[in-house]
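Undergrad: sequence plus predicted model, see below.
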Amino acid sequence: MARFIFNMPDVGEGVAEAEIVAWHVKVGDRVEEDQHLVDVMTDKATIDIESPVAGVVTELAGEVGESIAIGAMLLVIETAEESPGGQSGPAEPAADEIAEAGADATSAQESAPAPAPTPTPAPEPAREASAAASAPPPGPAAPASKVLASPAVRQRARDLGIDLAQVKPAADGRIRHADLDAFLLYNAGGGFAPAGAARPDEAVRVIGLRKRIAQNMAAAKRHIPHFTYVEECDVTELEALRAQLNAGRGERPKLTLLPLLIRAICKALPDYPMINARYDDEAGIVTRHGAVHMGMATQTEAGLMVPVIRNAQSLNLWQLAREIARLAEAARTGKATSEELSGSTLTITSLGPLGGIATTPVINRPEVAIIGPNRIIERPMFVPDGLGGERVAKRKLMNVSISCDHRVVDGHDAASFIQAMKRLIESPALIIAD
């Protein structure tokens, strides 16, 4: 028998440590070569670590949520023979030997004669009657007509299905809301608990992706002086164009509003290069990128992820729609690669129908801006009537938010960029024109 010390492997260029997200084995488990041992998370992705040898796990390096340095011990596996890279040590009993010994002990206990049960004396009738007489009654059984309570208390009792005659009143004989609360608490097990009864407290450890999100958001707010600008856009014509394009799409993917908005962003950006940038505040360098690598905030079961649409400025609407669907599915199923989750130069975040009136999104550091389209609503608006006057018409309106790093982007630049984007949105033929 030999001890094989498995150290944390190099999981990516520039990665110094990785966080343990989930163990798939425990001490005493027998593992096979290439068996899935543990999930670890770096700044870029979640990675599956597999066993290089077969044997029995004898030691784990850390708990879920702890970070392990690259090259440090991750776990120890006891192998049947010396393995390359392993280190010899005193042999420990294997898991099957432990189980066998436990089974022998259990068998010995089962074969021993069981002690005879001690007979329980039957209760005497007089004692039963005495116990019943001493038990406290559930409440004073007074006639309902003599119960003193305000109309509000009576109405609440009716709503809750409580008989006021069963409620113990205060010292002055009048039932108050506090008495109803006490009755509900005492009888919670009997079906009287209100629908809004509090759940037990739950302690949830912040680990994995949720921990990374917390760290990144805290760093962004701590280091970046945010400001947010919001503008209202009329998307009536844009939505009409989208419906027309979808009606004749054939085998192509269905268009959401997102590809159209990304296309408008990419068309407006060349005149505002300070928006499509990353700021290395330690080096004091702002890199204004020519290509638009669009980060797309995506909600998953594990938390918020930002897959990246590479060279979004070179894609047409259908290509954007296909890439958005592919990346969103990869993120939600945990199959997005580290390359697909890094390198964005600008991010767009949308909650769709839940978008609210306006948002103040947090910048995806080290980027310097993030754009947040909000929910579409219908409102009456004054529009030209074609005769030199105005008329009232129902229009579809959407607010567009942009949060910027005030160290790099001035308010005038942010406002000018959103106004340029607004002109494209409200004249959607310009979005699809080359």
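TA: Okay, I see it.
Undergrad: rest of the way, CA atoms for contacts and neighbours
TA: Fine.
Undergrad: count residues in the vicinity of residue 78, would you?
TA: 31 (other C-alpha atoms under 10 Å).
Undergrad: residues contacting the nearest residue to residue 322 once chain neighbours are set aside?
TA: The shortest distance from residue 322 to any non-neighbouring residue, by C-alpha to C-alpha, 6 or more residues apart in numbering, is to residue 253 (6.2 Å). Listed by C-alpha atoms under 8 Å, 6 or more residues apart in numbering, the contact set of residue 253 reads 318, 321, 322.
Undergrad: contact partners for the closest residue to residue 91 other than its chain neighbours?
TA: Closest residue in space to residue 91, ignoring its immediate chain neighbours: residue 1 at 6.2 Å, by C-alpha to C-alpha, 6+ apart. Applying C-alpha under 8 Å, 6+ apart to residue 1 gives the contacts 78, 79, 80, 81, 82, 91.
Undergrad: checking the residue nearest to residue 322 next. Helix, strand or coil?
TA: Taking DSSP: H, G, I helix; E, B strand; the rest coil as the rule, one finds residue 253 in the coil state.
Undergrad: okay, it and residue 181: tell me how far apart.
TA: 56 Å (C-alpha to C-alpha, to the nearest Å).
Undergrad: for stretch 49-68, buried residues please.
TA: 49, 51-61, 64-65, 67-68 (16 or more other C-alpha atoms under 10 Å).
Undergrad: presented hereafter is structure B, for comparison with structure A:
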Amino acid sequence: MGEYVIKLPDVGEGVAEAELVEWQVKVGDLVREDAVLAAVMTDKATVEIPSPVDGEILWLGAEIGDTVAIGSPIVRLKVAGDGNVKAGAPQDIELVAKSNPTPNPSPQGGGGRASAPKADSKSASPSSRHSPRIEDAPATESLSPLRGGVRGGGTAAAGAPRPEGEKPLASPAIRLRAKEAGIDLRQVTGSGPAGRIQHEDIEAFLARGPQLAKVSGLARNETIEDIKVIGLRRKIAEKMTLAKSRIPHITYVEEIDVTALEDLRAALNKEQRSGAERPKLTLLPFLMRAMVKAIADQPNLNALFDDEAGIIHQHGGVHIGIAAQTSSGLVVPVVKHAEARGIWDCAVELNRLAEAARSGTATRDELSGSTITITSLGAMGGVATTPVINHPEVAIIGVNKMMVRPVWDGTQFIPRKMMNLSSSFDHRVIDGWDAAVFVQRIKTLLETPALIFVD
């Protein structure tokens, strides 16, 4: 038997590091060649890391949320044959997380349960607390967490509740199981490292009887769950912070009568052409074409502002980003060259990009390069919103929900399909007057949709 070390491969696109966002394996798992081990994220694109060999997982070199340099070791396997680590060679593999090591937790006095490491400016990431270094363990010994007791010696007092307000250490799967069983995890003694609760601890707690297992419906909940901001959510947070800290926003809200547009859209969706496969039209392709026409009159809205260099990059091509909500967070796939696409072509490309975003297969190129953005929450769009500009763009068009409202036509109130556009602009480069002119032009085109088709 030998050992095989897998390093983070070059994931392309010229990146030097990537963020670990998911582990598909754990220490002790048997994996086959080409099985997915982990997923890393680079600039919103997620890349899966497969195993090049069959083997048993001995060591994982990073925790979810860690930033890992290309070429750093991330997995160690026990394999048949010699592997790629020479026998007797010095084991110099360190944890790849960008942090300093912290001592192993020591047991508390009295109760004997180990306390979690205290964080300070020099504390390690979670990986350095839970993942042992290779040289610390014999090659023949499993590196899985200790079970049946607390690391560092001592045993926890059976059934002793934790102090009020102290958070139990447990994985999401354990928390879900406890919730479904009605168990207060503060009453469960953990046998894992630093008192971490394991599945067998839940089973032992339930075996002691139901009198302690159930939590009354009106029990106080003093728990605080710390959720690490990682992956796409971290990138969204960084992007929004940058946009709001650098861009002075001005938001302009206008009411649009889309009754005629909705009638036209319904008629086009009913139209059938032999041999032609057309997607169902939504409002967005019409809005995209209206924006293209409005930008032709005001090209300064289709621009990127390099605020550090003090340069506005005004683009001829209209590349419209469509803010899309996915299960993992907000992404912005981009319809390139909308100025060269008709209504149906825009709809086809929208559907393709939306599916790629939902499935997580969108490429970096498909998620970058926008010059202006549309954001829409559909039926959840509210009456008005204050969209955040997609930095370094200078404008974003927000679509609010459509509803039937009574509108006075001069003699009576009549029902009309109304919708608000809530649009934000970079006030450093777009004056309020220009913003109003732009939105009013879009309003005219949407309220008289035949104009959208006039060249």
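TA: The structure has been received and is ready for your questions. Keep in mind that this is a model prediction, so the values were computed, not measured.
Undergrad: so what number do they get for TM-score?
TA: After superposition, the two chains reach a TM-score (TM-score structural alignment, normalised by the length of structure 1) of 0.71; 337 aligned residues with a C-alpha RMSD of 2.8 Å.
Undergrad: just give me the match in structure 2 for the residue nearest to residue 322 of structure 1.
TA: Under the alignment (TM-score structural alignment), residue 253 of structure 1 pairs with residue 279 of structure 2.
Undergrad: state the distance from the residue nearest to residue 322 of structure 1 to residue 31 of structure 1.
TA: According to C-alpha to C-alpha, residue 253 of structure 1 stands 44 Å off from residue 31 of structure 1.
Undergrad: so after the strand or helix carrying residue 58 of structure 1, what's the next helix or strand?
TA: Following DSSP states H and E, one finds residue 58 of structure 1 within strand 55-60. Using DSSP H and E, the next helix or strand after strand 55-60 of structure 1 towards the C-terminus is strand 67-69.
Undergrad: off-centre distance for that following strand?
TA: Counting by C-alpha atoms, centre = their mean, to the nearest Å, strand 67-69 of structure 1 is centred 24 Å from the centre of its parent chain.
Undergrad: and stretch 22-41 of structure 2, by the same measure?
TA: Here stretch 22-41 of structure 2 is found 20 Å from its chain centre; the criterion is C-alpha atoms, centre = their mean.
Undergrad: okay, that stretch sits on what stretch of structure 1?
TA: By TM-score structural alignment, stretch 22-41 of structure 2 lines up with residues 22-41 in structure 1.
Undergrad: geometrically speaking, which residue is the centre of structure 2?
TA: The residue lying closest to the centre of structure 2 (C-alpha atoms, centre = their mean) is residue 232, at 2.9 Å.
Undergrad: quick one: contacts for the residue in structure 2 that residue 330 of structure 1 lines up against?
TA: In structure 2, residue 330 of structure 1 lines up with residue 356, judged by TM-score structural alignment. By C-alpha under 8 Å, 6+ apart, the contact set of residue 356 of structure 2 is residue 362.
Undergrad: any idea which element residue 356 of structure 2 lies in?
TA: Per DSSP H and E, residue 356 of structure 2 falls inside helix 343-359.
Undergrad: what about that helix, how far off from structure 1?
TA: Here the mean offset of helix 343-359 of structure 2 against structure 1 after fitting is 1.3 Å, by mean C-alpha distance after the TM-score superposition for structure 1.
Undergrad: check the secondary structure at the residue lying farthest from the centre of structure 1 for me.
TA: For structure 1, the residue at maximal distance from the C-alpha centroid (C-alpha atoms, centre = their mean) is residue 126, at 62.5 Å. Assigned state for residue 126 of structure 1: helix (three-state reduction, three-state DSSP).
Undergrad: ranges for the helices of the stretch 251-400 of structure 2?
TA: 259-270, 283-297, 343-359 (DSSP state H, counting those that start in this stretch).
Undergrad: buried sites along the second one?
TA: Just to be clear, that refers to helix 283-297 of structure 2. Using 16+ other C-alpha under 10 Å as the test for burial, helix 283-297 of structure 2 gives 284, 285, 286, 287, 288, 289, 290, 291, 292, 293, 294, 295.
Undergrad: which among those residues gets closest to residue 143 of structure 2?
TA: residue 284 (53.6 Å; C-alpha to C-alpha).
Undergrad: spatially nearest residue to that closest one (excluding sequence neighbours)?
TA: That would be residue 347: by C-alpha to C-alpha, 6+ apart, it lies 7.9 Å from residue 284 of structure 2.
Undergrad: map that neighbour across to structure 1 for me.
TA: Counting by TM-score structural alignment, the partner of residue 347 of structure 2 is residue 321.
Undergrad: residue 31 of structure 1 contacts residue 50, correct?
TA: No: here residue 31 of structure 1 does not reach residue 50: they are 9.9 Å apart, not a contact under C-alpha atoms under 8 Å.
Undergrad: show me what the residue nearest to the centre of structure 2 aligns to in structure 1.
TA: When structure 1 is aligned by TM-score structural alignment, residue 232 of structure 2 is paired with residue 209.
Undergrad: dump the residue contacts of that match.
TA: Applying C-alpha under 8 Å, 6+ apart to residue 209 of structure 1 gives the contacts 41, 302, 303, 304.
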